[in-house]
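Visitor: Whatever this is, show me its structure:
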Amino acid sequence: MIIQTAFGVAAALATWQLVVLALRPPRYMLPEPWTVAQTLWRRRDLLMREGATTATEALLGLLVGAVAGALAGLATAAWPRAGAIAWPVLIVLQSLPVFALAPLLVLWFGFGMASKVAMSAIVIFFPVASFLADGLRRTDPDLLDATALTEASHWRAIQHVRLPLAMPAFVSGLRVAAPLAPLGAVIGEWVGASGGLGFLMIQANARLQTDLMFACLALLAALTLFLRAVVDALAPRFVPWAPEASLLPSRA
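Guide: Predicted structure coming up:
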């Protein structure tokens, strides 16, 4: 997986360099990869400081969103009637563009980290809740009938049959959601913040420092890959029966 990812990054950088050589755009529109690499090194203290802020927001948002999404997905199975009422509301909320929610979150939670964590958690919440709820709904009816013969309670059937079988779907939801956590944090920083990579990108854009913007994007890409790799690494330990996955599809 690491070798495949490295080849993909190298191919993207080579294509980028070829585009610059062929079109020769102004540096403020599209700098060379080497220029961005120099900016990454020269401004490393600033980038690491702001990157740490965004990474903290993304990690906290991932944790909060995953827990909230898991509870919501589980609630739809534990209380089917309440879930039937609440789920359409959640779908409507999911259809709202996150940019529309960001100003409200800043208004409610302020310009600090809380609003960014909330935005990241919202982005994470819906895939996790949707995947887990779908996994719980897809439990084999024959298994449920067999469980009913044991006189197990509704909650015990969920705890010992439906939830374990739905865990692969939950892991799939995490794999989809984890790379989105930095996106939620950055969107919150774009709307209103005093730090973070999104805040730094806004400042660089106003000054036409495109190389610094690309440096921020490089760190965001690295953070995205890191979060996905963490989920892939931890999933087999906590859910050993979940199917393995990687950043890139394996060859048949």
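Visitor: drop to CA atoms for contacts and neighbour counts, all remaining ones
Guide: Fine.
Visitor: how close does residue 19 sit to residue 7?
Guide: If you measure residue 19 against residue 7 using Cα to Cα, to the nearest Å, the figure is 18 Å.
Visitor: again with residue 215
Guide: As defined by Cα to Cα, residue 215 lies at a distance of 20 Å from residue 7.
Visitor: Show me where this structure has its helices.
Guide: Residue ranges of the helices in the chain, as given by DSSP state H, are 2-23, 33-42, 44-78, 80-95, 98-109, 113-137, 141-149, 154-157, 163-177, 181-191, 197-206, 210-238.
Visitor: Kindly reformat the ones you listed as a markdown table containing mean neighbour count.
Guide: Conversion of the helices of the chain to a markdown table gives the following (neighbours: other Cα atoms under 10 Å):
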| stretch | mean neighbour count |
| --- | --- |
| helix 2-23 | 12 |
| helix 33-42 | 15 |
| helix 44-78 | 21 |
| helix 80-95 | 13 |
| helix 98-109 | 16 |
| helix 113-137 | 26 |
| helix 141-149 | 12 |
| helix 154-157 | 14 |
| helix 163-177 | 22 |
| helix 181-191 | 26 |
| helix 197-206 | 19 |
| helix 210-238 | 18 |
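Visitor: how near is the residue of the chain most remote from its centre to residue 143?
Guide: Here the chain has its C-alpha centre computed as a mean, and the residue farthest from that point, by Cα atoms, centre = their mean, is residue 149 with 41.0 Å. According to Cα to Cα, residue 149 and residue 143 sit 10 Å apart.
Visitor: can you tell me which residues contact residue 31?
Guide: Contacts of residue 31 were listed using Cα atoms under 8 Å, 6 or more residues apart in numbering, and they are 20, 210-211.
Visitor: Please repeat the previous calculation with a cut-off of 7 Å.
Guide: When contacts are counted by Cα atoms under 7 Å, 6 or more residues apart in numbering, residue 31 is found next to 210-211.
Visitor: The structure of the following sequence is requested for comparison with the preceding one:
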Amino acid sequence: MKKTEGLGPAVLLVFLFFLIWEMAARAVNMVFILPPPTGILSKLWELREPLFAEHLPSTLAVIMIGLAISVVVGAGIAVWMSISSAAEKALYPLIISSQMIPIIALAPIFVLWFGYSIWSKVVVTVLITFFPITVNTYDGLQSASKDLRELMMTMGAGKKEIFFKLLLPAALPHFYSGLKVAVTLSVIGAAIGEWLGAQAGLGYFSRRMMTQFDGAAVFAPIILLAAIGIVLFILVKLMENKSLKWRKTS
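Guide: Next comes the predicted model:
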């Protein structure tokens, strides 16, 4: 009940935002630049067949494959850096440097390498999403209590027991924090990849509609992209609550 009541201000703010948008769009009366929300929803329903049957599955495939690779690679690198100081010294600067290059500048290069296949978009998504997973997971592994580790070693615990009973529980909250950031960035990565080079996808469809000066059709796939990000964030939050019940009880 309290959670539902807490959503009240947010729902009211969103309602006011769309109400002001609707009124402003009707006052300006330039649909190709600023379509009203009702017009966008109408266009979304009108274009539901190509959007939901062709372009949405394409974007979802890019997002899910990119996220899966980012979780495996990001968590793996984080564990490697936590157990090897040499790996940490070699990889950490490279991981930071990878975020200094604008992804939008690299995306055309990936199109040259992989063509218009799904992998050019997946690479863009991975480059954007692996960073928060890697850094947060590594920080979580490093946050484990040194006193508890020494105590477990004194009691005869091996590296395997220390990892699964101490390091992993300490890292999980940080891992989920990074994953929540990554799922929202994955939508951006997929859209950027599709925007610069694709034959299908919500980003591609939005760019194609822009050349036709159809503002409502440009916004329609953007609404779906936002919905994907929200749904993925909620799913990760539910996974976090279910797997970290011990944190609430403690």
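Visitor: sorry, back to before: what residue of the second structure matches up with the residue farthest from the centre of the first structure?
Guide: In the second structure, the residue paired with residue 149 of the first structure according to TM-score structural alignment is residue 154.
Visitor: who touches the residue nearest the centre of the second structure in this structure?
Guide: Geometric centre of the second structure, nearest residue: residue 183, 2.1 Å, by Cα atoms, centre = their mean. Under the criterion of Cα under 7 Å, 6+ apart, the contact list for residue 183 of the second structure reads 229, 232-233.
Visitor: And it, what's its match in the first structure?
Guide: Aligned against the first structure by TM-score structural alignment, residue 183 of the second structure finds its counterpart in residue 178.
Visitor: try residue 218 of the second structure
Guide: Under the alignment defined by TM-score structural alignment, residue 218 of the second structure is paired with residue 213 of the first structure.
Visitor: Can you tell me the closest non-neighbouring residue to that match?
Guide: Among residues not flanking residue 213 of the first structure along the chain, residue 201 sits closest, at 5.2 Å (Cα to Cα, 6 or more residues apart in numbering).
Visitor: again, but for residue 189 of the second structure
Guide: For residue 189 of the second structure, the nearest residue in space outside its immediate sequence neighbours is residue 125; the separation is 4.3 Å by Cα to Cα, 6+ apart.
Visitor: In the first structure, what range does stretch 36-45 of the second structure match?
Guide: Aligning stretch 36-45 of the second structure against the first structure (TM-score structural alignment) gives residues 32-41.
Visitor: so how far is the matching stretch off the chain centroid?
Guide: A distance of 26 Å separates the C-alpha centroid of stretch 32-41 of the first structure from that of its chain, computed with Cα atoms, centre = their mean, to the nearest Å.
Visitor: Touching that stretch from outside, list them.
Guide: By Cα under 7 Å, 6+ apart, the list of residues contacting stretch 32-41 of the first structure from outside reads 13, 17, 20, 211-212, 214-215.
Visitor: Let's see that with 6 Å instead.
Guide: Taking Cα atoms under 6 Å, 6 or more residues apart in numbering as the criterion, the residues outside stretch 32-41 of the first structure that touch it are 211, 215.
Visitor: coming back round to it: the first structure: which residue goes with the residue nearest to residue 189 of the second structure?
Guide: In the first structure, the residue matched to residue 125 of the second structure (TM-score structural alignment) is residue 120.
Visitor: My guess is its match contacts residue 181. True?
Guide: Yes - taking Cα atoms under 6 Å as the contact criterion, residue 120 of the first structure and residue 181 are neighbours in contact, 5.1 Å apart.
Visitor: Looking for the alignment partner of residue 187 of the first structure in the second structure.
Guide: Per TM-score structural alignment, residue 187 of the first structure is aligned with residue 192.
Visitor: What of residue 78 of the first structure?
Guide: Residue-level alignment of residue 78 of the first structure against the second structure, with TM-score structural alignment as criterion, gives residue 83.
Visitor: What residues does that match make contact with?
Guide: Contacts here follow Cα under 6 Å, 6+ apart; on that basis residue 83 of the second structure touches nothing.
Visitor: So it versus residue 13 of the second structure, what's the distance?
Guide: When residue 83 of the second structure is compared with residue 13 of the second structure (using Cα to Cα), they lie 47 Å apart.
Visitor: same question, residue 109 of the second structure
Guide: 41 Å.
Visitor: what residues does stretch 184-203 of the second structure touch?
Guide: Contacts to stretch 184-203 of the second structure, defined as Cα under 6 Å, 6+ apart, come from residues 55, 58-59, 63, 116, 121, 124-125, 129, 204, 221, 229.
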